[in-house]
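In: Build me a structure from this.
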Amino acid sequence: AWTIVEDELEDRPYLAGSELTLAEIALGTLVYRWHAFPIERPPLKNLKSWYERMRQRPGFKTHIEIPIT
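Out: Alright, predicted model coming up:
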């Protein structure tokens, strides 16, 4: 499933194009949790770059990067 996202991010900064959308919020929660667990992940450079961009956003830090309980 992550390879679909990887391909979509090949030529754009966000899932729906050049602007942040609700898709980033929905996917952001999943990607955050995926990265929070100590598992092996395939090398997905576009998804990694997207995730790093999301992590720079104050709202992402406040509302998405919350402790997993």
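In: use CA for all of it now, contacts and neighbours both
Out: Fine.
In: what's whichever helix or strand Leu27 is part of packed up against?
Out: Using DSSP states H and E, Leu27 sits within helix 22-36. Here helix 22-36 touches helix 45-55, going by 3 or more CA pairs under 8 Å, 6 or more residues apart in numbering; DSSP states H and E.
In: Any buried residues in the helix it packs on, and which?
Out: Asn46, Leu47, Trp50, Tyr51, Met54, Arg55 (16 or more other CA atoms under 10 Å).
In: how about this one, so we can line them up?
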Amino acid sequence: MAGFDDITKKAQEFLNDPKVKDALSSEQAEDVSDKLLDGVAGAAKKVTGGKFDDKIDGARDAADKHVGNE
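Out: Below is the predicted model of the structure:
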């Protein structure tokens, strides 16, 4: 499990870097993340036949709050 712990630690260090934080909070990151999240949400809705649209939208919105600037 040491390998996984090392990867997790490196990922946390990477995400805490001020330059990375600035990039993730940019307008460009917002645009890319919106398109990606919309695509994933749309695919999930299609697969589930619309039965879980509210939950999918909620998860999409929660994820969107963590990337970009809106």
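In: TM value for the aligned chains?
Out: Superposed pair, TM-score by TM-score structural alignment, normalised by the length of structure 1: 0.32. Supporting alignment: 38 aligned residues with a CA RMSD of 3.7 Å.
In: circling back: could the buried residues of helix 45-55 of structure 1 be laid out in TSV, adding distance to Glu24 of structure 1?
Out: Formatted as TSV, the buried residues of helix 45-55 of structure 1 follow (distance: CA to CA, whole Å):
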residue	distance to Glu24 of structure 1
Asn46	14
Leu47	11
Trp50	9
Tyr51	9
Met54	8
Arg55	11
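In: Can you tell me which of those comes closest to Tyr32 of structure 1?
Out: Tyr51 (8.0 Å; CA to CA).
In: so what's the closest one up against?
Out: Gly28, Val31 (CA atoms under 8 Å, 6 or more residues apart in numbering).
In: all strands of structure 2, in order?
Out: Shown for structure 2, no strands are assigned by DSSP state E.
In: Grab the most central residue of it for me.
Out: Ala63 (4.8 Å; CA atoms, centre = their mean).
In: Once you drop chain neighbours, what's closest to that one?
Out: Closest residue in space to Ala63 of structure 2, ignoring its immediate chain neighbours: Leu37 at 7.9 Å, by CA to CA, 6 or more residues apart in numbering.
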